[in-house]
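Q: this one's structure only:
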């Protein structure tokens, strides 16, 4: 019996989605190769950087894969309801502890730094908040069902957790992560068809339109002037200004964006060849994280971009396919919430490095380096696979 349990823990559950799983593995493998390539740019300062990066990446991939396997095999709505609140409180305390760590040169206190004898790594607890809130919103909707509860009764638990987490994230400050959480939770809130939510869903749709209009205005010259008068952090105002024209400060705030654009143009259609990027040699200081797509396009051209885009499209298609297939609104929230988690990261990362929107510093999931983001998205995929497995079993009778 013991051997059977171990065997089950090392394989995906019955009726999981193969194409979702395969696309995820291809993206992780491709991303790991690009991280190794991008890390070469730091070898002048540290001759062992490629080896330490490879060890860290392998460890994070292995850990995240086992997290995904565990959740794919063991996640249920019943367990999420039972253990959700204690896990949420622990996550809040861990998130709060980041405020007591010194920043790593970015001005943000979003990471817990774990030093080891030969290498150190960081943990970003706010990444796990995204998955937790998706699950808690799904549980709240699944529990209330069609019963005539008030809106506060329906959303109380996820809203209280959201407010607590948002208060800490604002203190870090990490507006990019908070923006992603707001977008994900906002989309998830629009999914339920409960009669007592409809009025508030209409209000949210109006706010979404208003938000898009405000964003477009803030990215204009007039909006940039207004931003300087608002209580924003200086570097955040600069990101809006640089998205308008990075060449006004080519050796200052626009330096990274300009070099990212140069990498994209330099790659062209065919690219300069794997590991042959020139921009990673000191020009892009975040070549293996924020700007890894720029390095990918420089080295592999349009083909590198297509690998990422096709992988993302397959994953999103599979998640939405099962979301439309199931009648459970809790399952819909988990699947669409996970899809939005992936899509928003892609849109903000690619939009930022191309200068179309202000750079937010969010990673490109599955591709950028970063153990917390990889574990978090793999946890979301594992939960989604558990949901998909149940949907397919129910469909087959």
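A: Thanks, I have the structure now. Just so you know, these numbers come straight off a predicted model, no measurement behind them.
Q: contacts and neighbour counts: CA atoms only from here.
A: Noted.
Q: gap between the biggest helix by length in the chain and the chain center?
A: The longest helix of the chain (DSSP state H) is helix 292-325. Averaged C-alpha coordinates place helix 292-325 at 14 Å from its chain's average position (CA atoms, centre = their mean, to the nearest Å).
Q: Buried ones in it, by neighbour count?
A: Using 16 or more other CA atoms under 10 Å as the test for burial, helix 292-325 gives 292-302, 304-305, 308, 311-312, 314-316, 318-320, 322-323.
Q: do the same with stretch 228-239
A: For stretch 228-239, by 16+ other CA under 10 Å, it's 236-239.
Q: Centre of the chain to the helix or strand encompassing residue 61, how far?
A: Assessed by DSSP states H and E, residue 61 sits inside helix 49-74. From the chain centre to the centre of helix 49-74 is a distance of 16 Å (CA atoms, centre = their mean).
Q: Could you give me the buried positions within it?
A: Quick answer for helix 49-74 (16+ other CA under 10 Å): 49-50, 52-54, 56-57, 60-61, 63-73.
Q: Now for residue 34: which residues touch it?
A: By CA atoms under 8 Å, 6 or more residues apart in numbering, residue 34 lies in contact with 288, 292, 295-296, 367.
Q: mind checking which helix or strand it is in?
A: According to DSSP H and E, residue 34 maps onto helix 18-39.
Q: residue ranges for the helices of the stretch 101-250 of the chain, please.
A: Counting by DSSP state H, counting those that start in this stretch, the stretch 101-250 of the chain has helices at residues 126-144, 151-171, 175-190, 198-218, 221-227, 234-244.
Q: Show me what the second one is in contact with.
A: Contacts of helix 151-171 with the rest of the structure, by CA under 8 Å, 6+ apart, involve 88, 92, 95-96, 99, 110, 126, 129, 133, 136-137, 140-141, 144, 175, 177-178, 196-197.
Q: Against that first model, consider the following:
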């Protein structure tokens, strides 16, 4: 094995590293812009949310540098993979036993912050898939008994616990990411497709069982039918995007964030971005995620081993897929779901886990 250099600057993919830093810094600026009024009204200081986000970014940067220093090869050990899975399952069970936060079991309250175990579950799933599949030869990967059964048990357990916490958006991202890693590993496409088809009745049941999910689905089909009720959030989002025009109304000049657009600094922060910096700024954000996708897939393609290849693939699909999902929700291309925009939306758990994931990705790119 090639020794991993401890110089954290040399051999790091500059495009991937600079793109990540640019997304994080831009996200901090936009979190401040989108949350300043709400923070002042609620906490008597306009810096409440941005300071917490900055702290999460610093902690995430420590995770990124630490994982880069250690190297991704250190992750390819049974006690690391299954230890992380065990911790993740324990946290997902614990959060179900705690009092709900905003009507859902998604957060564990810690001093000064709240941690979302489902964000860790996504990384634990990717790491497990990369480790497990890299140890199977090509014929075994095509045998559903040797691959789909153990993968289905582990991934199904993680997704089931997240589902019990009423986090449907994360389940969709986990399912799509798992399918992508399986296909890249050489598993025939028909098997992940069949698994998705078998799970579709459960997804439909989850959408129709909860009244708020039914309301979101109806609002997606025709948000202007009830613009002050079910369709309010989508209508306000589209108004913000449309108001920005080509160049935007100017930094911190958004009107929709002034208690019109719900979740303006979290799931719908891209609406504020589109309003304040317009089409030009929005395309720059999309372009940064495009660079992240290209460099991540390049690292996967040039990885020296299957473990690095699958790990880089899973991380890239997870981050970029989540970004595309968030943008689709903001533009009403899919029904509204609580999916943050990586590196930009307010949320400490998402920020820290996203930066940890980039640390793993950068580590793979160093070995290409």
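A: The structure has been received and is ready for your questions. These numbers were taken from a predicted model, which means no experiment stands behind them.
Q: How alike are these chains, TM-score-wise?
A: The TM-score (TM-score structural alignment, normalised by the length of the second structure) is 0.90; 361 aligned residues with a CA RMSD of 2.6 Å.
Q: re earlier: can you tell me what part of the second structure the helix holding residue 34 of the first structure aligns to?
A: Under TM-score structural alignment, the match for helix 18-39 of the first structure in the second structure covers residues 14-35.
Q: so how much does that stretch differ from the first structure once superposed?
A: Superposed on the first structure, stretch 14-35 of the second structure shows a mean distance of 0.4 Å to its aligned residues (mean CA distance after the TM-score superposition for the first structure).
Q: Tell me which residue lies nearest the centroid of the second structure.
A: Nearest to the geometric centre of the second structure sits residue 322, at 4.7 Å (CA atoms, centre = their mean).
Q: Now the counterpart of that residue in the first structure: which helix or strand?
A: Matched by TM-score structural alignment, residue 322 of the second structure corresponds to residue 345 in the first structure. Assigned by DSSP H and E, residue 345 of the first structure belongs to helix 329-353.
Q: swap in residue 286 of the first structure?
A: When elements are assigned from DSSP H and E, residue 286 of the first structure belongs to no helix and no strand.
Q: Who are the contact partners of the alignment partner in the second structure of it?
A: Counting by TM-score structural alignment, residue 286 of the first structure lines up with residue 263 in the second structure. With contact set as CA under 8 Å, 6+ apart, residue 263 of the second structure has these partners: residue 269.
Q: cool, and residue 124 of the first structure?
A: Applying CA under 8 Å, 6+ apart, the residues near residue 124 of the first structure are 110-112, 372-373.
Q: which non-adjacent residue is nearest it?
A: Nearest non-adjacent residue to residue 124 of the first structure, counting by CA to CA, 6 or more residues apart in numbering: residue 111, 4.6 Å away.
Q: Report how many residues lie close to that neighbour.
A: 23 (other CA atoms under 10 Å).
Q: looking at it, residue 329 of the second structure is touching residue 337, isn't it?
A: Yes - Residue 329 of the second structure is within contact range of residue 337, at 6.9 Å (criterion: CA atoms under 8 Å).
Q: Between these two, tell me which one has more neighbours.
A: Remark: of residue 329 of the second structure and residue 337, residue 329 carries more neighbours, 22 against 19, as counted by other CA under 10 Å.
Q: From the buried residues of stretch 228-239 of the first structure, pick the one nearest residue 248 of the first structure.
A: Nearest to residue 248 of the first structure among these is residue 238, at 11.0 Å by CA to CA.
Q: The aligned residue in the second structure for that closest one and residue 104 of the second structure, how far apart?
A: Using TM-score structural alignment, the equivalent of residue 238 of the first structure in the second structure is residue 215. Residue 215 of the second structure sits 17 Å away from residue 104 of the second structure, going by CA to CA, to the nearest Å.
Q: cool, residue 125 of the second structure as well?
A: Residue 125 of the second structure is 22 Å from residue 104 of the second structure, where distance means CA to CA.
Q: So which of the two has more stuff around it?
A: Taking neighbours as other CA under 10 Å, residue 125 of the second structure and residue 104 compare with residue 125 leading, 24 against 14.
Q: what's the more buried one in contact with, if anything?
A: Residue 125 of the second structure sits next to 85, 155, 158, 174, 178 when contact means CA under 8 Å, 6+ apart.
Q: tell me which of the residues you listed are still there in the first structure?
A: Using both residues aligned by TM-score structural alignment, their matches' CA atoms under 8 Å, the first structure keeps these contacts from those: 155, 178.
Q: top of the contacts of residue 125 of the second structure by neighbour count?
A: Most neighbours among the contacts of residue 125 of the second structure, by other CA under 10 Å: residue 174, with 27 neighbours.
Q: Excluding sequence neighbours, find me the nearest residue to the aligned partner of that one in the first structure.
A: Correspondence of residue 174 of the second structure to the first structure, assessed by TM-score structural alignment: residue 181. Distances taken as CA to CA, 6+ apart put residue 130 closest to residue 181 of the first structure, at 5.8 Å, once the chain neighbours are dropped.
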